[in-house]
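Undergrad: What follows is a predicted structure for the sequence shown.
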Amino acid sequence: ALGSLDLMVAVDPYLNETTRHADVLLPPPPPSQSAHFDFAFNGFAVRDQVRHTPAAVPLEAGRMDECEIHARLILAVSGTHGAPPSAVDDLAVRTTLAKAVAQEHSPAYGADPEEYAARLTGDTGAERRLDLMLRLGPYGLTLDELKAHPHGIDLGPLKPRLPQLLKTRSGRIELLPAPLAADLPRLRAALDAVPDPDALRLVGRRHLRSNNSWLHNTPALGGGSNRCTLQVHPRDADRLRLTDGGLARIKGEGGELEVPVEVTDGVRPGVVSLPHGWGHDRAGTRLAVASVRPGVNVNQLLDGSRIDPLSGTAVLNGFPVEVSPLPWSGVPLHCDPA
């Protein structure tokens, strides 16, 4: 589908399996040249804290940071290409303030939007937007305060936020919503079904040195034992005549793969496990480290037809496969059988 697009623009540091389809590839600066304020992982914090980390290494002259790259793309698709990237940030500030000054619970309630915007600080448009969000937040912080505390600010223990955060129609925590309750008969039927003793279900897995496909081209994390293996329980291995370190063909509704076998009691009988995020053997990529151990792409076993009826999402785990042994030819295939 990506290859059929009239135009594809990608923002990525790698020419990988996805971005090889791009007509234009815009590499962002590395983390050392990017400022950072964490939104996502603060949700896992055990105390309220806040920290802004400036770029450790300044950008080279003429190099754009990632925020500017995205701003320029927004200007291009909105028909205002050529306008300064700060116009995108100014629009976001104006839109946010227009709502904030009209909300009674907001720290900016009743303020003049232009005067409020004039007080914002920051060296870039993105920093001005961050400063605005900090000022409108529950602690009334500013970006200047964060910059004055480079190791962060401890805001104390976590505080209860229920029922404030609840968006259910009842205003209560709904432990068994009607759609889930209506789907229980399907679950019961699946649990009561007599399993086929010879059937195999494939599940995924993760590794310490692998996060999806992000880290496979990092030299420091590319060593160690082969991680793209099909884990099989010893009982199933005996039944299917699979040997540890040997090759197997695994077939699904969308295709088949050839992969080294790892016999282990870490999986239960009837289950085989293959990690996701691999398959770095596509033409047109430039992944010097990852291509040495490309692995196989587990998505090739799926044809896209399996959909969970309750959530409507694609089924990527626990689907049926067939596994059979392959003779070892002495020539490495998709994975390096260490």
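TA: Great, that's in hand.
Undergrad: make it CA atoms for all contacts and neighbour counts henceforth
TA: Fine.
Undergrad: Mind listing what's buried along the helix or strand containing L91?
TA: Using DSSP states H and E, the element containing L91 is helix 86-100. Using 16 or more other CA atoms under 10 Å as the test for burial, helix 86-100 gives 86, 88-90, 93, 96-98, 100.
Undergrad: P325 should be in a strand, yeah?
TA: Yes: counting by DSSP: H, G, I helix; E, B strand; the rest coil, P325 is part of a strand.
Undergrad: Is the residue nearest to it when sequence neighbours are not counted in a helix, a strand, or coil?
TA: Distances taken as CA to CA, 6 or more residues apart in numbering put A248 closest to P325, at 4.4 Å, once the chain neighbours are dropped. What three-state DSSP gives for A248 is strand.
Undergrad: Alongside the first one, take a look at this:
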Amino acid sequence: MQASPRKIIHVDMDAFYASVEQRDDAALRGKPVAVGHGARRGVVAAASYEARAFGVRSALPSVTALRRCPDLIFVPPRFEVYRAVSAQIHAIFAEFTDLIEPLALDEAYLDVTANRAGLETAWMTAKAIRARILEETGLTASAGVSYNKFLAKLASGRRKPNGQFAIQPHEGPAFIEALPVDKFHGVGPATAARMHALGIQTGADLKVWSLGDLQARFGKSGGWYYAIARGEDHRPVNVSRERKSSGSETTFDEDLVDPSRIEAGVLAMADDVWAWCEKTGRRARTVTVKIKWADFQQSTRSRSVASVVNSKPHLHEVSLELIRSVFPPEKGIRLVGVTLSNFTPTTEAAPASSLPLEPAS
């Protein structure tokens, strides 16, 4: 006997950061808002729907955003507020299911197959969740409902903002066949370009390819593309999904070549990351320094330690050694970032001096 299909909901808050700012400041409502810093070398972290109408998107340079929308209002990010609102939203999720996989502060997968709320359908469950979010936070959310994560994620973007869309089991394969491959979640621009070069424009084109041919062209990902072309995604909603890295980066007001100023930027980012470590109690083995050069080329330098990075001075030490590996810089440095990864399950305490540096594998 065939198992009953799962009931998966992908909930995605609508323009989350910008919506929180508009909620908290009535003067911003109905106006184009960008969360970020409007300085000459700033970057948009999030944009309201009013700003998006002008082509303003996250990661867009501030000068470009202002060129597209001269009336754009920049507000500095308040991540402590966004985290608090996110906690409210996740508490609402927990009223409906224990199977919650957070993807970010503003989105998550929910498996509601068990139907804790006793609602007739997953569609009604999604509506109830969105209504509770609006009631509790004053913010709107969109939702996708389907029988697997891949399709639920695709569905959540179909009725944005403040809407929901369902893809039922008998609809999944046809939905994917009609979808351009560059709209597939997880298929980035480079992969989409490779597919286009092979004549793969839509899910229907992808479905024609055999498993062996896709694996020959795309390696391990070939099996994934073969499955999703048929609407198949058996990944569970992973409630134990852990954050794999924590980082912070900054764009300088001008391209820097002075080592002392570059190092000051790296240390400031290391301090941001260590503050998160102190708050969460997490410790990691790998430090990565990111460098964006004046010509927008990027470089990274990584180092793993024998035990853990267990103090702010130790993080400073490793971060400085990494950035100093590019001194003297051959060209100006536009941005630096520091990231910790390779977290340990539990904190391992050891004197920093006993943790020799090793090349990252």
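TA: Perfect, thanks for sending it. On a predicted model such as this, the values are computed, not experimentally measured, just so you know.
Undergrad: Put one on top of the other, what's the TM-score?
TA: After superposition, the two chains reach a TM-score (TM-score structural alignment, normalised by the length of the first structure) of 0.25; 147 aligned residues with a CA RMSD of 6.9 Å.
Undergrad: one step back: wait, the residue nearest to P325 of the first structure touches P260, no?
TA: Yes: taking CA atoms under 8 Å as the definition, A248 of the first structure is a contact partner of P260 at 6.2 Å.
Undergrad: which one of those two has more residues nearby?
TA: P260 (30 against 24; other CA atoms under 10 Å).
Undergrad: From L257 of the first structure, how far out is the closest residue to the more buried one other than its chain neighbours?
TA: Once flanking residues are discounted, P260 of the first structure sits nearest to L247: 4.4 Å by CA to CA, 6+ apart. Distance of L247 of the first structure to L257 of the first structure, given as CA to CA, to the nearest Å: 10 Å.
Undergrad: of those two, who's got more company?
TA: Set L247 of the first structure next to L257 and count neighbours by other CA under 10 Å: L247 wins out with 25 against 17.
Undergrad: roughly how far apart are that one and H70 of the first structure?
TA: 45 Å.
Undergrad: now do R201 of the first structure
TA: As judged by CA to CA, R201 of the first structure and H70 of the first structure stand 42 Å apart.
Undergrad: ditto for D238 of the first structure
TA: 54 Å.
Undergrad: okay, those two: which has more neighbours?
TA: Taking other CA under 10 Å, D238 of the first structure and H70 do not tie; H70 has more neighbours (17 against 12).
Undergrad: name the element the more buried one belongs to?
TA: helix 66-77.
Undergrad: And that helix, what does it pack against?
TA: Under the contact definition 3 or more CA pairs under 8 Å, 6 or more residues apart in numbering; DSSP states H and E, helix 66-77 of the first structure sits against helix 86-100.
Undergrad: Give the next helix or strand downstream of the helix it packs on.
TA: Moving toward the C-terminus from helix 86-100 of the first structure, the next helix or strand (DSSP H and E) is helix 113-118.
Undergrad: which residues in the stretch 201-350 of the second structure form strands?
TA: Applying DSSP state E, counting those that start in this stretch to the stretch 201-350 of the second structure gives strands spanning 245-256, 284-293, 298-309, 333-343.
Undergrad: other SSEs contacting the last one?
TA: Strand 333-343 of the second structure sits against strand 245-256, helix 259-280, strand 284-293, with contacts defined as 3+ CA pairs under 8 Å, 6+ apart.
Undergrad: Against S86 of the first structure, how distant is R128 of the first structure?
TA: Counting by CA to CA, the gap from R128 of the first structure to S86 of the first structure is 10 Å.
Undergrad: repeat for R201 of the first structure
TA: Applying CA to CA, the value for R201 of the first structure to S86 of the first structure is 52 Å.
Undergrad: Next: R94 of the first structure.
TA: Counting by CA to CA, the gap from R94 of the first structure to S86 of the first structure is 12 Å.
Undergrad: same check, this time on L136 of the first structure
TA: Remark: distance between L136 of the first structure and S86 of the first structure (CA to CA) = 21 Å.
Undergrad: Likewise for D154 of the first structure?
TA: Going from D154 of the first structure to S86 of the first structure by CA to CA gives 32 Å.
Undergrad: which stretches of the second structure form helices?
TA: For the second structure, the helices defined by DSSP state H cover 16-24, 49-52, 62-68, 79-96, 122-137, 149-156, 172-177, 189-197, 203-208, 211-218, 221-228, 259-280, 312-324.
Undergrad: Now tabulate these in JSON lines and tack on mean neighbour count and distance to Q298 of the second structure.
TA: Formatted as JSON lines, the helices of the second structure follow (neighbours: other CA atoms under 10 Å; distance: least, CA to CA, whole Å):
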{"stretch": "helix 16-24", "mean neighbour count": "21", "distance to Q298 of the second structure": "27"}
{"stretch": "helix 49-52", "mean neighbour count": "20", "distance to Q298 of the second structure": "27"}
{"stretch": "helix 62-68", "mean neighbour count": "18", "distance to Q298 of the second structure": "20"}
{"stretch": "helix 79-96", "mean neighbour count": "16", "distance to Q298 of the second structure": "26"}
{"stretch": "helix 122-137", "mean neighbour count": "18", "distance to Q298 of the second structure": "39"}
{"stretch": "helix 149-156", "mean neighbour count": "24", "distance to Q298 of the second structure": "30"}
{"stretch": "helix 172-177", "mean neighbour count": "19", "distance to Q298 of the second structure": "35"}
{"stretch": "helix 189-197", "mean neighbour count": "14", "distance to Q298 of the second structure": "17"}
{"stretch": "helix 203-208", "mean neighbour count": "20", "distance to Q298 of the second structure": "32"}
{"stretch": "helix 211-218", "mean neighbour count": "15", "distance to Q298 of the second structure": "25"}
{"stretch": "helix 221-228", "mean neighbour count": "18", "distance to Q298 of the second structure": "25"}
{"stretch": "helix 259-280", "mean neighbour count": "18", "distance to Q298 of the second structure": "15"}
{"stretch": "helix 312-324", "mean neighbour count": "19", "distance to Q298 of the second structure": "13"}
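Undergrad: Which of those sits closest to V289 of the second structure?
TA: V289 of the second structure lies closest to helix 312-324 among the helices of the second structure, at 6.5 Å (CA to CA).
Undergrad: Need the residues that contact that closest one.
TA: Contact with helix 312-324 of the second structure is made by 259, 263, 266-267, 270-271, 274, 287-289, 301-303, 309, 338, 352, 357, as judged by CA atoms under 8 Å, 6 or more residues apart in numbering.
Undergrad: That one vs strand 333-343, what angle?
TA: Angle, helix 312-324 of the second structure to strand 333-343, by axes from the mean of the first three to the mean of the last three CA atoms, to 10 degrees: 130 degrees.
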